[in-house]
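>>> no letters, just coordinates:
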């Protein structure tokens, strides 16, 4: 499965759990870590965990290898490593604090939902 398909599956999982401000950064040529960063946030620990669990479950259902999940128990910043796509699910306050969008400001935004969002 290609990176764009993995990104779409993960983004739809976020959307289904009502994650807020879902964005993707195209990291090709910017970082060696991954091709895409998917970033979103939830408004409570439970929502952050629900979003993270949904990404992991959808990935596994589609045969995508989930390499690692970090931060799930704390639910402040959960990182889900899907290989070429890394999903960052933040608690709202943590997202504003770390501001990955600004940190990786050289990375262009990827259109996730077309005209739907």
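It's in. All values reported here derive from a predicted model rather than from experimental measurement.
>>> make it CA atoms for all contacts and neighbour counts henceforth
Noted.
>>> how about residue 77: what's its closest non-neighbour residue?
Distances taken as C-alpha to C-alpha, 6 or more residues apart in numbering place residue 90 nearest to residue 77, at 4.4 Å, with adjacent residues excluded.
>>> in the helix or strand where the one you found lies, what counts as buried?
Using DSSP states H and E, the element containing residue 90 is strand 85-91. The neighbour-count check on strand 85-91 (16 or more other C-alpha atoms under 10 Å) flags 85, 86, 87, 88, 89, 90, 91 as buried.
>>> just to revisit the earlier point, correct me, but the residue nearest to residue 77 touches residue 41?
Yes - using C-alpha atoms under 8 Å, residue 90 and residue 41 qualify as a contacting pair, with a distance of 4.5 Å.
>>> who touches both of the two?
With contacts taken as C-alpha atoms under 8 Å, 6 or more residues apart in numbering, residue 90 and residue 41 have residue 48 as neighbours in common.
>>> picking that back up, nearest to residue 45 among the buried residues of strand 85-91?
Nearest to residue 45 among these: residue 91, at 6.8 Å, using C-alpha to C-alpha.
>>> all helices of this protein, in order?
For the chain, the helices defined by DSSP state H occupy 3-16, 45-61, 92-98, 100-103.
>>> here comes the other one, which I'd like you to weigh against the first:
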């Protein structure tokens, strides 16, 4: 099963809007084969609570301009993990600390990543999808090179 064309269109709008507000680690994941409640997740990170909310506002504005209204909006008061639910697509914008801790990329690593034109896919998500993500692995100790 693959995400609906409408969900993919909405995800593209959301990903580009997040990119405009300088979100990092932007990725679109097709979860339609695993979930019946939605087709796509859009994940993005931000350095500050204020930026999380700015990204969410921009995504919501761009999607409203395209005729899509969210069913639910959560987490904007705290600005650590904000969520927009558009039924066919759910947007998660997380502070980088929450993104690392909850690791949604790894949780959904078996689902396909959707390439969005104009937005570079997160290297972390791409590595996680291929099973080569060592960004969260313990660091190797440095050997004394006798220098």
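Now that the structure is in, tell me what you want to look at. Not measured: the values here are computed from a predicted model.
>>> kindly provide the TM-score of these chains.
In this superposition the chains share a TM-score of 0.93, using TM-score structural alignment, normalised by the length of the first structure; 116 aligned residues with a C-alpha RMSD of 1.3 Å.
>>> tell me which of the helices of the first structure lies nearest to residue 36 of the first structure.
helix 3-16 (7.4 Å).
>>> what's that closest one aligned against in the second structure?
Mapped onto the second structure using TM-score structural alignment, helix 3-16 of the first structure covers residues 7-20.
>>> whatever residue of the second structure lines up with residue 52 of the first structure: neighbouring residues, count only.
Residue correspondence to the second structure (TM-score structural alignment): residue 52 of the first structure is matched to residue 56. By the criterion of other C-alpha atoms under 10 Å, residue 56 of the second structure has 25 neighbours.
>>> residues touching the aligned partner of residue 96 of the second structure in the first structure, list them.
Matched to the first structure by TM-score structural alignment, residue 96 of the second structure sits across from residue 92. Residue 92 of the first structure sits next to 41, 42, 43, 44 when contact means C-alpha under 8 Å, 6+ apart.
>>> between those residues, which is nearest residue 99 of the first structure?
Out of the contacts of residue 92 of the first structure, the member with the shortest distance to residue 99 of the first structure (by C-alpha to C-alpha) is residue 41, at 11.5 Å.
>>> surely the closest one and residue 48 touch.
Yes - contact criterion C-alpha under 8 Å: residue 41 of the first structure and residue 48 qualify, at 6.8 Å.
>>> give the residues shared as contacts by those two.
Shared contacts of residue 41 of the first structure and residue 48, defined by C-alpha under 8 Å, 6+ apart, comprise 89, 90, 91.
>>> how close does the alignment partner in the second structure of residue 103 of the first structure sit to residue 72 of the second structure?
Applying TM-score structural alignment, one finds that residue 103 of the first structure aligns to residue 107 in the second structure. As for residue 107 of the second structure, its distance to residue 72 of the second structure is 22 Å (criterion: C-alpha to C-alpha, to the nearest Å).
>>> same thing with residue 117 of the second structure?
27 Å.
>>> for residue 87 of the second structure, same thing?
The gap separating residue 87 of the second structure from residue 72 of the second structure is 9 Å, by C-alpha to C-alpha.
>>> ok, now which ones touch the match of residue 103 of the first structure?
Taking C-alpha under 8 Å, 6+ apart, we find residue 107 of the second structure in contact with no residue.
>>> one step back: tell me the buried residues in the match of helix 3-16 of the first structure?
For stretch 7-20 of the second structure, burial by neighbour count (16+ other C-alpha under 10 Å) applies to 7, 8, 10, 11, 12, 13, 14, 15, 16, 17, 18, 19.
>>> quick one on the thing from earlier: and the strand holding residue 90 of the first structure, how far from the chain's centre?
Relative to its chain's centre, strand 85-91 of the first structure lies at 4 Å (C-alpha atoms, centre = their mean, to the nearest Å).
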